[in-house]
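Engineer: Have a look at this fold, sequence not included:
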């Protein structure tokens, strides 16, 4: 099981948000957002922020850091190491299963991710044997988008995507390609972009809160 930090539910635990960080970060990086979102106590949301494994990252000179997969090239078609994406997706699926085993319904589980974490979320959710309540993919892109049509088993997903129009790390066009691929597959995608770089802004947090409230209420 992946190690993680958590923000416990206020009151009865009836929903879970599993939030995956970006390259070189850790679960602690997004932990403060759980409180900043100010979700109502009666939603019963528990936040889980797992830590990616430590591994050498090729584009960073082989430096060892927390990463959901290796990045060998900045070329979008070869950026995400597919074998690494699959391995991390399997590890995250175990976290989801642990929530199901606690009695949390799949429709009350949100899979969220920023940058690399969003790649894992977008890869895993359409391929799960059960449906989750929603996917939140922030400043991210898709691994092997051409394979989605053959590998997706979920016919319906509620997806929130957001991206910075000035993002120098993951271009907004990469995020838009992921959005278009998902929409072509028939998925409902709520898209928003902001005049920011590779980050999360206040206006985005407001939109995230509204989407979570609508999805989990």
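Structural biologist: On my side now, so go ahead. Everything quoted here is computed from the prediction, not taken from an experiment.
Engineer: going forward, measure contacts and count neighbours with C-alpha atoms only.
Structural biologist: Fine.
Engineer: so how far is residue 171 from the most far-flung residue of the chain relative to its centre?
Structural biologist: No residue in the chain sits farther from the centre than residue 61, which is 25.8 Å out by CA atoms, centre = their mean. For residue 61, the distance to residue 171 (CA to CA, to the nearest Å) stands at 22 Å.
Engineer: Which strands or helices does the strand or helix carrying residue 46 pack on?
Structural biologist: Element membership for residue 46, per DSSP states H and E: strand 45-50. The criterion is 3 or more CA pairs under 8 Å, 6 or more residues apart in numbering; DSSP states H and E, and the helices and strands that strand 45-50 contacts are strand 4-7, strand 15-20.
Engineer: Comparison target, given below:
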């Protein structure tokens, strides 16, 4: 089975499960990579229209929904170097998983590093949702981008990660701190890292995009004033989820504003391969 056919079948299978579910909002689908290969298909468009109509009737029956911010507790997985000594100072690497993933999956990157001598922390994104029969998490609420609650959810996720980093710095003897992200987590890494540049020595960005408008127009950030960060960008030349052009665009924007950027292109798709991760580890040690 070709990769494209496999992707289409995955999208169709997921769509079938949604048709059979109690779905009340389909605006988030444009962000879901499972639908990337089928979203221009006429049958897919017709099904989406049907789901939207179904959701409209359900909404009318259930009443208007409003969204209120509230605090909650989220887990964070930690890995420590072999022979860890709590009296010694170690670098800290915080990893932000992609859309639909979880800490248990992303903590697995630990095995791909070469004898890591740093603390690795992976927090759970706040917003759960089901991908078929599997529980996944998102860094933003499953709402249309234009919904004010979506914007609040992103801002709150950014603040949550910054609080986590400060907490880890207080709990452990931490030296240089790096923020790593993949896919949606990569997009969050750019914005969190630049907004809180005083917390980090560098950013490691895999297979994602840089939301300049979000930082400049929404957050009022002057990129020229935050350019003390080192940035390592890695992107697969065969990435069909987030094209490599997005990684190159991020490099161009950041370099234009004076950032020290290292770009690593690897022969692969939407992934975090060992070879690229080892290059990032070398970069951290420079």
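Structural biologist: Cool, the structure landed. Just so we're clear, the structure is a prediction, and the values are computed from it rather than from any experiment.
Engineer: Could you quantify their similarity as a TM-score?
Structural biologist: Here the TM-score for the pair of chains, by TM-score structural alignment, normalised by the length of the first structure, is 0.80; 201 aligned residues with a CA RMSD of 2.8 Å.
Engineer: next SSE after the strand holding residue 46 of the first structure?
Structural biologist: Following strand 45-50 of the first structure toward the C-terminus (DSSP H and E): strand 54-57.
Engineer: I'd like to know which elements that next one is packed against.
Structural biologist: Using 3+ CA pairs under 8 Å, 6+ apart, strand 54-57 of the first structure sits against strand 63-66.
Engineer: Just the buried residues of the strand it packs on, please?
Structural biologist: 65, 66 (16 or more other CA atoms under 10 Å).
Engineer: ok, now stretch 82-96 of the second structure?
Structural biologist: 90, 91, 92, 93, 94, 95, 96.
Engineer: would you say residue 141 of the first structure is within a helix?
Structural biologist: No: checked against DSSP: H, G, I helix; E, B strand; the rest coil, residue 141 of the first structure lies outside a helix; its state is coil.
Engineer: so residue 162 of the first structure makes contact with residue 189?
Structural biologist: No: at 10.2 Å, residue 162 of the first structure and residue 189 do not qualify as touching, with contact defined as CA atoms under 8 Å.
Engineer: can you pull out the helices in the stretch 151-286 of the second structure?
Structural biologist: 184-195, 212-213, 244-256, 274-285 (DSSP state H, counting those that start in this stretch).
Engineer: Would you mind giving the residues in the first structure matched to the last one?
Structural biologist: The aligned range for helix 274-285 of the second structure in the first structure is 202-213, by TM-score structural alignment.
Engineer: Residues touching that stretch, excluding its own?
Structural biologist: Around stretch 202-213 of the first structure, the neighbours that count as contacts under CA atoms under 8 Å, 6 or more residues apart in numbering are 37, 38, 39, 160, 162, 194.
Engineer: Looking at those, state which has the most neighbours.
Structural biologist: Among the contacts of stretch 202-213 of the first structure, the one with the most neighbours (other CA atoms under 10 Å) is residue 162, at 24 neighbours.
Engineer: Give the equivalent position in the second structure for that residue.
Structural biologist: Correspondence of residue 162 of the first structure to the second structure, assessed by TM-score structural alignment: residue 234.
Engineer: and if you look at residue 100 of the first structure?
Structural biologist: Match for residue 100 of the first structure (TM-score structural alignment): residue 169.
Engineer: same check, this time on residue 135 of the first structure
Structural biologist: So residue 135 of the first structure corresponds to residue 203, using TM-score structural alignment.
Engineer: My guess is residue 119 of the first structure contacts residue 143. True?
Structural biologist: Yes: assessed by CA under 8 Å, residue 119 of the first structure is found in contact with residue 143 at 6.4 Å.
Engineer: rewinding a little: closest to residue 96 of the first structure out of the contacts of stretch 202-213 of the first structure?
Structural biologist: Distance to residue 96 of the first structure, by CA to CA, is smallest for residue 160 among the contacts of stretch 202-213 of the first structure, at 18.7 Å.
Engineer: Thought residue 71 was touching residue 56 of the first structure, still the case?
Structural biologist: No: taking contacts as CA under 8 Å, residue 56 of the first structure lies outside contact range of residue 71: 9.3 Å.
Engineer: circling back to that earlier point, next one: the match of residue 162 of the first structure from residue 280 of the second structure, what distance?
Structural biologist: Residue 234 of the second structure is 8 Å from residue 280 of the second structure, where distance means CA to CA.
Engineer: Overlap of the contact sets of those two?
Structural biologist: With contacts defined as CA under 8 Å, 6+ apart, the residues adjacent to both residue 234 of the second structure and residue 280 are residue 204.
Engineer: Need the nearest residue in space to the residue nearest the centre of the first structure, chain neighbours excluded.
Structural biologist: Residue closest to the average C-alpha location in the first structure (CA atoms, centre = their mean): residue 113, at 2.2 Å. Excluding its sequence neighbours, the residue lying closest to residue 113 of the first structure (CA to CA, 6 or more residues apart in numbering) is residue 20, at 4.3 Å.
Engineer: farthest-separated two in the contacts of stretch 202-213 of the first structure?
Structural biologist: 39 and 194 (22.5 Å).
Engineer: can you give me how far whichever strand in the second structure runs longest is from the chain middle?
Structural biologist: The residue-count maximum for a strand in the second structure (DSSP state E) belongs to strand 174-182. Centroid displacement of strand 174-182 of the second structure relative to its chain, using CA atoms, centre = their mean, to the nearest Å, is 14 Å.
Engineer: quick one: contacts of that strand?
Structural biologist: Contacts of strand 174-182 of the second structure (CA under 8 Å, 6+ apart): 89-98, 168, 186-189, 193, 199-208, 271-272.
Engineer: hmm, back to that, would you mind finding the match for the residue nearest to the centre of the first structure in the second structure?
Structural biologist: So residue 113 of the first structure corresponds to residue 181, using TM-score structural alignment.
Engineer: hmm, back to that, the match of residue 135 of the first structure touches residue 189, doesn't it?
Structural biologist: Yes: between residue 203 of the second structure and residue 189 a contact is recorded at 6.9 Å, counting by CA under 8 Å.
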